[in-house]
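Novice: Could you work out the structure for the sequence below:
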Amino acid sequence: MPRKHRHLFEKVITLENLFAAAENASRGRSGKVPVARGFAELEKTVVTLRDELLAGTWQPGRYYYFTITDPKEREVAAAPFRDRVVHHALVRVLEPIFEPRFIVDSFACRPGKGTHAALARAREFTRSHRYCLKCDIKKYFPNIDHALLLREVGRAVDDARVLELIGRILASHADGAAQEWRAGAGLFDVEQRPRGLPIGNLTSQFLANVHLHPLDLFVKQTLRVKGYVRYVDDFLLFGDDRAALKAHGQRVREFVRTLRLRVHPDKFRLSRTEQGVDFVGFVAFPDGRIRVRDSNVRRFTRRLRRQAWCVRTGRMDFDDLCQRACSWAAHAGHAQSRGLLQDIFSGIFHLPNKGSWA
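Specialist: Down below sits the predicted model:
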């Protein structure tokens, strides 16, 4: 049994760790006023945070909520700069503890992983198996049970102050509202227990992986499924026996319910891999072909048309448009997409000669 780690709180609140966390929290956001102000007073901010954490008086600030609609409508919570520093400081200490525990085939928000690595792994299994069971957990982040999550963290962390800090962060967003967090709260009063992680926090991304780690172990060690890939709440099981894979799916559903979660009934599909395996925005085929998911192509085309209109009317800089288009083109480049990109860009920018792309 893996050992538990102690004396972690002291590592979280070192000035070295907090300064590194502040730098990480500021990365890519220095143009935004709240971050720029925090960075200008970085030393004061970090020292004050350390004193508050040490005294146990630190309290999370108010989230700024906004809605995104691409690829689907979701509420995103942006934490204040000070809180993001704490989130990064915590993850910097916990990540090295949990990384060796995680299975190889979990790919979201992990060093050296990501969507394209997940796609490559799914492609391998698609080429070597006849069937694939695709699963998705319904409304995963809003339904993460705080007590169960803290219990799972506690399997590796034996530090009351770190667990209390995590509990305080969790309580700052429970069902979208602040909740009182009580140290030592048990697993009783199930329906009354707070749940939900805000989409947008670094801690949410990290803890979401921790929470589904038992599912990974169940599939790999109990069901002994060799072909398994997970990206956040979207996961695939591969096999050559359709009946066995269907039975595994039922057991997965039952296990997920023990985490107070549900497999989405409309996104639970068993199919032959020759029909294509839809995963992380791509569709992989046994012959090695990969294409971009049709819905992603339509969404990108609509967005690019809107942005091109903004450039023509002076609402967007052309260089900004080119940067966004090139970013998506690089993403789509993991599939056989050269002809697709020619069609999209030629149609929107009215490029006269496709041969000039060669």
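Novice: alpha carbons only for contacts and neighbour counts from here, please
Specialist: Will do.
Novice: Spatially central, which residue of this protein would that be?
Specialist: Gln205 (4.7 Å; CA atoms, centre = their mean).
Novice: so that residue touches Arg110, yeah?
Specialist: No: judged on CA atoms under 8 Å, Gln205 makes no contact with Arg110 at a distance of 9.3 Å.
Novice: got the residue ranges for the strands in the stretch 151-300 of the chain?
Specialist: 227-231, 234-239, 269-272, 277-279, 282-284, 290-292 (DSSP state E, counting those that start in this stretch).
Novice: can you pull out the helices in the stretch 151-300 of the chain?
Specialist: For the stretch 151-300 of the chain, the helices defined by DSSP state H, counting those that start in this stretch cover 160-171, 202-217, 242-258, 294-312.
Novice: Reformat the ones you listed as CSV; add distance to Gln323.
Specialist: Formatted as CSV, those follow (distance: least, CA to CA, whole Å):
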stretch, distance to Gln323
helix 160-171, 35
helix 202-217, 25
helix 242-258, 41
helix 294-312, 12
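Novice: Tell me which of the ones you listed lies nearest to Glu191.
Specialist: Minimum separation from Glu191 across those (CA to CA) falls at helix 242-258, 13.4 Å.
Novice: That closest one - contacts with which helices or strands?
Specialist: Helix 242-258 sits against strand 131-136, helix 202-217, strand 234-239, with contacts defined as 3 or more CA pairs under 8 Å, 6 or more residues apart in numbering; DSSP states H and E.
Novice: okay, the angle between it and strand 234-239?
Specialist: Taking axes from the mean of the first three to the mean of the last three CA atoms, to 10 degrees, one finds helix 242-258 and strand 234-239 inclined to each other by 150 degrees.
Novice: Just the buried positions in helix 242-258, please.
Specialist: Judged by neighbour count (16 or more other CA atoms under 10 Å), helix 242-258 contains these buried residues: Arg242, Leu245, Lys246, His248, Gly249, Val252, Arg253, Phe255, Val256.
Novice: this one as well, want them side by side:
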Amino acid sequence: MPFMETQQRQDKLPPIKYTKRVGHLFEHVRDMHNLKEAIKDAARHKRKRKEVQKVLEDIDGHAKLLQEMLDEETFIPAPYTMRRINDGIQKKTRDIAIPRFWPDQCIHHAFVRVFKQIVLHSAYPFSCGCVPGKGTHGAKRAIEKWIRKDPKHTKYVLKLDVKKCYLTMSHEELRKKLRRRIKDKKFLRLADRIIASFQQPMATHERLLPEIDAAGIPVGLFTSPWFCNFFFQDIDHKVAEKTGTAHNVRYVDDMVLFDSSKRRLHKALEFIQTEVEITKQAVKANWQVFVLSKRPLDFLGFKFHTNKTTIRKSIMLRISRKARTIARAAYASIRNAHAMVSYVGYIVNSNSQNLFDKWVRPFVNIAQLKGVIADEDRKQHQACVTV
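Specialist: I've put the predicted structure just below:
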């Protein structure tokens, strides 16, 4: 066996051991291979920025700087830039936090590349929000399967969500949960620094709270969805084990439960409200319990009926407007191409072929839009290979 190959195998870190409390995580974060991959991940779709190009020109050198920063614990997060956007297919108005690329985003990616393994290992199977391989369509497939194969136990539906989930998440409660699962002190101190780097008053110029009373993880940070999924894991498993409901799914802060008993769903609601209050949050007052055969479940942009799945009318209107916008333009921008292909995903994954034939197909060529996206992805890949 060649010496270099032997040396590479000796240098490779052992896999994470999943005991009751996991240790030896920081060494995976500060590993040079992890740091280089984190820089590439953070640079994705940002390669035209000068600050990003500077880092990509010397990945090895910057990975070494990150490693020193982590080892000496000198990383200090900079204040975030706050921006208001219209997010997702439903165009919800959100205030997002944008950290500087170097070194903040690079460290966030290095942290998540390790932390997500802990989250995924103990995740509830139907926790779908921001989870690779699941997401919106993973939740949709599960719900459709339950409705189709188990009509008796999907007769009644409970739909609820946690009020301002990200912005009310207690820093203290999140730290407690992390310490119950992880014992690596240096990894925990890095997590603490990322968690404490944001408080909602920073965005509104109000008084900052003592960290023991502080709340809020920012929408926009790469770490936030993973902290959120980790935060709700205990509740996911307790609901599945203790309420007796037939089927449950959670997408970030939205929960849907199915059962043959309306009474059992109301008891499950009380249980969830109590558990959420323990973590210093609250369930929104607009929760609903209803009969699926009389009213479709409106969830994730889809409407789930007992015999079909359609898309929300407001989303269909947005899709048709976007199709006409692209048709009027001289060329399809990468932004419009991404948006339209994403929209079409809703149509092809629902019983909406007639709507597609009437409002989309006459105006846009989906194959051409996919070609625009493929060209841009190829350029991004070539940029990464070059560096």
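Novice: Need the TM-score from the superposition.
Specialist: Once superposed, chain against chain, the TM-score is 0.86 (TM-score structural alignment, normalised by the length of the first structure); 332 aligned residues with a CA RMSD of 2.3 Å.
Novice: circling back: with respect to Glu95 of the first structure, which of the buried residues of helix 242-258 of the first structure is nearest?
Specialist: When the buried residues of helix 242-258 of the first structure are compared against Glu95 of the first structure (criterion: CA to CA), the nearest one is Val256, at 23.9 Å.
Novice: Which residues are in contact with the aligned partner of that closest one in the second structure?
Specialist: Matched by TM-score structural alignment, Val256 of the first structure corresponds to Val276 in the second structure. By CA atoms under 8 Å, 6 or more residues apart in numbering, the contact set of Val276 of the second structure is Val162, Ile235, Ala282, Val283.
Novice: can you list the buried residues of helix 242-258 of the first structure in JSON lines and add distance to Pro71 of the first structure?
Specialist: Putting the buried residues of helix 242-258 of the first structure into JSON lines (distance: CA to CA, whole Å) gives the following:
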{"residue": "Arg242", "distance to Pro71 of the first structure": "31"}
{"residue": "Leu245", "distance to Pro71 of the first structure": "29"}
{"residue": "Lys246", "distance to Pro71 of the first structure": "29"}
{"residue": "His248", "distance to Pro71 of the first structure": "30"}
{"residue": "Gly249", "distance to Pro71 of the first structure": "26"}
{"residue": "Val252", "distance to Pro71 of the first structure": "26"}
{"residue": "Arg253", "distance to Pro71 of the first structure": "25"}
{"residue": "Phe255", "distance to Pro71 of the first structure": "28"}
{"residue": "Val256", "distance to Pro71 of the first structure": "25"}
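Novice: how about Ala156 of the first structure, what's its partner in the second structure?
Specialist: Checking TM-score structural alignment: Ala156 of the first structure goes with Arg181.
Novice: which residues does the nearest residue to that match once chain neighbours are set aside contact?
Specialist: When the adjacent residues along the chain are set aside, Arg181 of the second structure lies closest to Arg21, with 4.7 Å between them (CA to CA, 6 or more residues apart in numbering). Listed by CA under 8 Å, 6+ apart, the contact partners of Arg21 of the second structure are Arg180, Arg181, Ile182, Lys183.
Novice: Next, find the distance separating the aligned partner of Arg21 of the second structure in the first structure from Phe98 of the first structure.
Specialist: For Arg21 of the second structure, the aligned position in the first structure is Lys4, judged by TM-score structural alignment. From Lys4 of the first structure across to Phe98 of the first structure, the span is 11 Å (CA to CA, to the nearest Å).
Novice: Mutual contacts of the two, please.
Specialist: Joint contacts of Lys4 of the first structure and Phe98 (CA under 8 Å, 6+ apart) are Ala156.
Novice: how about Gly301 of the second structure, what's its partner in the first structure?
Specialist: By TM-score structural alignment, Gly301 of the second structure lines up with Gly281 in the first structure.
Novice: so how many other residues sit close to that match?
Specialist: 18 (other CA atoms under 10 Å).
Novice: who's in contact with it?
Specialist: Residues in contact with Gly281 of the first structure (CA under 8 Å, 6+ apart) are Val292, Arg293, Asn296.
Novice: Assign a three-state SS to Lys48 of the second structure, would you?
Specialist: Look at Lys48 of the second structure: counting by DSSP: H, G, I helix; E, B strand; the rest coil, its state is coil.
Novice: just to revisit the earlier point, can you tell me which of the helices and strands packed on helix 242-258 of the first structure is nearest to Glu52 of the first structure?
Specialist: Closest among these, once you apply CA to CA, is helix 202-217, at 19.2 Å.
Novice: by how many degrees do that closest one and helix 160-171 diverge?
Specialist: Going by the same axes, to 10 degrees, helix 202-217 of the first structure makes 100 degrees with helix 160-171.
Novice: Tell me the residues of the second structure aligned with helix 202-217 of the first structure.
Specialist: Going by TM-score structural alignment: helix 202-217 of the first structure matches residues 222-237.
Novice: Give the buried residues for the matching stretch.
Specialist: Within stretch 222-237 of the second structure, the residues that count as buried by 16+ other CA under 10 Å are 222-233, 235-236.
Novice: Check stretch 374-387 of the second structure too.
Specialist: Across stretch 374-387 of the second structure, burial judged by 16+ other CA under 10 Å covers Gln380, Cys384.
Novice: Can you tell me what sits against that stretch?
Specialist: Applying CA under 8 Å, 6+ apart, the external contacts of stretch 374-387 of the second structure come out as Lys40, Arg44, His45, Arg47, Leu56, Glu57, Asp58, Ile59, Ile334.
Novice: Any chance of JSON lines for the residues you listed, columns distance to Tyr80 of the second structure?
Specialist: Supplementary listing: the contacts of stretch 374-387 of the second structure in JSON lines, determined by distance: CA to CA, whole Å:
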{"residue": "Lys40", "distance to Tyr80 of the second structure": "21"}
{"residue": "Arg44", "distance to Tyr80 of the second structure": "19"}
{"residue": "His45", "distance to Tyr80 of the second structure": "19"}
{"residue": "Arg47", "distance to Tyr80 of the second structure": "20"}
{"residue": "Leu56", "distance to Tyr80 of the second structure": "22"}
{"residue": "Glu57", "distance to Tyr80 of the second structure": "25"}
{"residue": "Asp58", "distance to Tyr80 of the second structure": "25"}
{"residue": "Ile59", "distance to Tyr80 of the second structure": "24"}
{"residue": "Ile334", "distance to Tyr80 of the second structure": "27"}
